[in-house]
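Participant: missing the sequence, but the structure's below:
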């Protein structure tokens, strides 16, 4: 296989997809925290849900578990932050 297929494989790997989903959720939660409007809060919850599904897939894949665990911890922090933001509403 050539170099391009290695890059594609890395982009499609469950741990990479999880990392990307957690990064998107992080941005969405931060935006909802700074501008706690209903639409942004809903988007943050959707991003968290998507990241949780990516986490489930990555855990089933059973590779790069250190990265998966780090992302799982970050996801828990994000959920707590968003919950705190919604409680202040």
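Facilitator: That came in fine, so what should we check first? All values derive from a computational prediction rather than experimental measurement.

Participant: contacts, neighbours, all on C-alpha from now
Facilitator: OK.

Participant: any idea how far residue 9 is from residue 43?
Facilitator: Here the criterion is C-alpha to C-alpha, to the nearest Å. By it, residue 43 lies 29 Å from residue 9.

Participant: again, but for residue 27
Facilitator: The gap separating residue 27 from residue 9 is 25 Å, by C-alpha to C-alpha.

Participant: So for those two, which residue has more residues nearby?
Facilitator: residue 27 (15 against 12; other C-alpha atoms under 10 Å).

Participant: How about the contacts made by that one?
Facilitator: Not one residue lies near residue 27 by C-alpha atoms under 8 Å, 6 or more residues apart in numbering.

Participant: also this one, for the comparison:
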């Protein structure tokens, strides 16, 4: 099976991109929780920002909104976890 080339699949499947972005943000936050340092927190924050942008794009396409909503809820949990880690790093 051929891989999708370039960026085209991202434009065609914004809800999938959002789901992947949330998974990546979740992994980045878990890494920051394991190693609470400025670098890992910054990486997690960037991943969350990317996921938030992917959310906006997915909402604009208005497809698979049930999946988008589930991923939005997961993104909120991830953001709360990052906030907790940021407080640890700041102390």
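Facilitator: Thanks, I have the structure now. Remember, predicted model here, so these are calculated numbers, not experimental data.

Participant: Neighbours of residue 78 of structure 1, how many?
Facilitator: By other C-alpha under 10 Å, neighbour count at residue 78 of structure 1 equals 22.

Participant: Please list all residues in contact with residue 19 of structure 1.
Facilitator: Contacts of residue 19 of structure 1 by C-alpha under 8 Å, 6+ apart are 68, 71.

Participant: Against which helices or strands is the helix or strand where residue 9 of structure 1 lies packed?
Facilitator: Assigned by DSSP states H and E, residue 9 of structure 1 belongs to helix 3-12. On a contact count with 3 or more C-alpha pairs under 8 Å, 6 or more residues apart in numbering; DSSP states H and E, helix 3-12 of structure 1 meets no helix or strand.

Participant: which residues are in contact with that helix?
Facilitator: Helix 3-12 of structure 1 is contacted by residues 16, 17 when judged by C-alpha under 8 Å, 6+ apart.

Participant: do the same with stretch 42-54 of structure 2
Facilitator: 14-15, 17-18, 21-22, 24-25, 28-29, 32, 75, 79, 82.

Participant: which of the residues in the helix or strand harbouring residue 43 of structure 2 are buried?
Facilitator: Residue 43 of structure 2 is part of helix 38-61, with elements assigned from DSSP H and E. For helix 38-61 of structure 2, a neighbour-count test (16 or more other C-alpha atoms under 10 Å) marks 40-45, 47-52, 54-55, 57-59 as buried.
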